[in-house]
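[1] below are the sequence and a predicted model for it; my questions follow.
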Amino acid sequence: MLALGALVLGTSELGVAGLLPRIGADLEISAGAAGGLVSVYAVAVALLGPPLAAVTGRLSRRRVLLGALGALAVGNGVTALASCFPALLAARALTGAAAAMYAVTALAMATTLTGPERRGRAVATVFGGITVSAVIGVPVSTLLGDVFGWRAVYGALGALTMGVLVAAVRLVPEPAPEPPSNMSSRIRALADARLLVTFAGNAVVTAGHYMASTYFVVLLTRQTGLSTTTVGVLLLTSGVSGTVGTIVGGAAADRHPRRGLSTATALLAISLAAIPLVITSPVLIWLLALLWAAAFNAFSTAAQVNVSLQAHPAADVAAAVNISVFNVGIAIGSAFGGLVLQLAGFTGIALTGAALALAGLTATLLVPILAPAPASRPCQADLRTAR
């Protein structure tokens, strides 16, 4: 149920990219201005997610989840009905804030309902909804937009979100309450040096991935020589591979959180570094794309689990911060990728992305060095006194 909500969320977020030409033509704005719909959504997620998680931390998680779904439905509905560009921007900001709140709450509820020993698989299940939205939801919304128009797509998404809300009311239970924690302990957890290094590493790795992935289609059509249809099939299979990576990353995070995160990051760096070597071979670039997609999705899942483990008792706010960190990495990677493309071409993008992934891997390996020393064990005399 939580994954289904994530699927609707992901389609609402990612589907707008394929609808931008029609939105621009309908509202008589430029393609660059229409692209602001993507930016305002990301900004809302990055800026509003953490404070909303902090404010709602003491409320019933079930009520927060249902409220987020309701706000998401309203945001999609207003998007469908917006008659001017400012109203559309406001609707996208509302949708982004609701999505951030839903994602954080769904992740927290999933891990609570399944127990700590299945935390990684719970996160993978919720994240899997977003991954599937990229594979299925986005192409379907683009196709429906071509046939029925972009407003019909977001009207349908609003109705679908309401359907998920009704189902969640009936099916999603109230999880067991978390142990109470005071504000000072939550602040100390968020300010811990290990967690700050983890956030920085996650942002850097995400930036490296999106620096290359943003321009991957251009690379395939111009350098590898693949047709548009073949590129579409390649992206579809990469999405399936990414879904598998999400599942594997979740299972690995349950067994060895840090090792799973390090392995996924290393595979991502290797994939990016190998792009210049196979750039002219359609078969090899296809196989490399499958490994690349699986590695990044495994990294994303393991990174979220790793943050939750480090940030107790502020895991909910830390999860929101980490989602913001991902969005910051996306913005930085896609923006600087265009500059690197102009200066160093596709090879430069791939190698720079690999270097960023290696920098993030270094941060991951550095975290245990920053870990505090374990508390000293009581001496035998103390134990005898206690008895």
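    Yep, it's here.

[2] only C-alpha atoms for contact and neighbour calcs from this point on.
    Noted.

[3] identify the residues contacting residue 329.
    Going by CA atoms under 8 Å, 6 or more residues apart in numbering, residue 329 touches 202, 203, 204, 205, 206, 207, 208, 210.

[4] out of the residues you listed, which is most surrounded?
    residue 208 (33 neighbours; other CA atoms under 10 Å).

[5] touching, it and residue 335? I think so.
    No. Counting by CA atoms under 8 Å, residue 208 stays clear of residue 335, with 11.2 Å between them.

[6] the helices in the stretch 251-387 of the chain, which residues?
    Ranges of helices in the stretch 251-387 of the chain, per DSSP state H, counting those that start in this stretch, are 257-278, 282-310, 315-370, 380-386.

[7] deepest-packed of the ones you listed, please.
    Neighbour counts (mean count of other CA atoms under 10 Å) averaged over each of the helices of the stretch 251-387 of the chain peak at helix 282-310, with a mean of 24.

[8] which strands and helices lie in contact with it?
    helix 119-132, helix 193-213, helix 228-255, helix 257-278, helix 315-370 (3 or more CA pairs under 8 Å, 6 or more residues apart in numbering; DSSP states H and E).

[9] before we go on, here's another structure to hold up against the first:
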Amino acid sequence: MRELLASGLVLLAAGSAVSAAAPDFTVMSAGQLLIGAGVGLSYSVAIAAVAEWTSPDERSRVLALVLLGPPAAWIVGMPLSGLVGDVSWRLVWVVVPLTSAVAALVVLVQRHSTPPAAARADLLAVLRYPGVVRWSIGELLAFSAWAGSLVFIGALFIESYGLSVAATGLLLGAGAVVYVPGNLLFRRWIDEHDRVLLVGLAFGAAATVVVLGAYRGRPRSVSLRTRCSRFWLEGGRWQEARTGSTSLPSCVFA
């Protein structure tokens, strides 16, 4: 687990450095590819590490804290990125993601490696495990919706409403605050109403996005509707992550 987390953080740091120094769009795209791989690897391994590094009694509490990591990064990082971006977009990659990845690596290397999982399996064996394919498809769709909304809402504020980079960063950081109550609120109900909540939250997020696209409104109104969609998405992400960390097989690839 530690080595996989470190690999993800190294990819994130390398992608940030490449993006900061990119002379053209092609190199920038390569840097973004590294960043995407690093974020995906580090985030998925962090969720898997909850089951590996915690006892069943404390698993829900620790998982809730892990899932608060991305919104916490947005709450702090987006306003900071907006302010630094008014100076130089290249500097943003150094001040926020590169520095954060290096700091996380420093903390991670102080933790001892854990023993390998008791069972080893290839990818096909894992996919044949009941529920893995359905869970993976749900994760793919949820992350696509989550990433798409976050990427394009910033462009909407800047290009359509004419907001500055700093103002856009502040709005996005404020919008991420709703992830916190979404995480803490739905955690209390998930054990008894998991399926109902998952379906209801998915429809709630979808309906909010439809309203977001159909009605233009002012920036404040768009920001409010974006916060609503994030509130629903965070509840759904909590359920998906809980299922993955508690119900799927504990094994490593051979």
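    It's in. Since we're looking at a predicted model, the values are computed, not measured.

[10] now the helices and strands packed on helix 282-310 of structure 1 as a markdown table including distance to residue 71 of structure 1?
    Formatted as a markdown table, these follow (distance: least, CA to CA, whole Å):
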| stretch | distance to residue 71 of structure 1 |
| --- | --- |
| helix 119-132 | 18 |
| helix 193-213 | 28 |
| helix 228-255 | 27 |
| helix 257-278 | 33 |
| helix 315-370 | 17 |
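
[11] nearest to residue 21 of structure 1, out of those?
    Closest to residue 21 of structure 1 of these, according to CA to CA: helix 228-255, at 17.8 Å.

[12] so which elements touch the closest one?
    helix 119-132, helix 257-278, helix 282-310.

[13] out of the ones you listed, which comes closest to residue 340 of structure 1?
    When these are ranked by proximity to residue 340 of structure 1 (CA to CA), helix 257-278 comes first, at 14.5 Å.

[14] figure out which of the helices of the stretch 251-387 of structure 1 is closest to residue 32 of structure 1.
    For those, the distance to residue 32 of structure 1 is smallest for helix 315-370, at 13.6 Å, taking CA to CA.

[15] can you tell me the element the aligned residue in structure 1 for residue 20 of structure 2 falls in?
    Counting by TM-score structural alignment, residue 20 of structure 2 corresponds to residue 80 in structure 1. Take DSSP states H and E as the rule and residue 80 of structure 1 turns out to sit in helix 61-81.

[16] over to residue 175 of structure 1?
    With secondary structure defined by DSSP H and E, residue 175 of structure 1 is part of neither a helix nor a strand.

[17] these two touch, right, it and residue 108?
    No. Between residue 175 of structure 1 and residue 108 there is no contact, the gap being 9.4 Å when judged by CA under 8 Å.

[18] so the two - more neighbours on which side?
    Neighbours were counted for residue 175 of structure 1 and for residue 108 using other CA under 10 Å; residue 108 has more, 20 against 16.

[19] quick one: map the more buried one onto structure 2.
    With TM-score structural alignment as the criterion, residue 108 of structure 1 matches residue 48.

[20] can you check residue 99 of structure 1 too?
    Using TM-score structural alignment, residue 99 of structure 1 pairs with residue 39 in structure 2.

[21] now residue 141 of structure 1
    Using TM-score structural alignment, the partner of residue 141 of structure 1 in structure 2 is residue 81.

[22] do the same with residue 26 of structure 1
    Using TM-score structural alignment, residue 26 of structure 1 pairs with nothing in structure 2.

[23] residue 26 of structure 1: helix or strand, and which one exactly?
    Per DSSP H and E: helix 16-27 holds residue 26 of structure 1.
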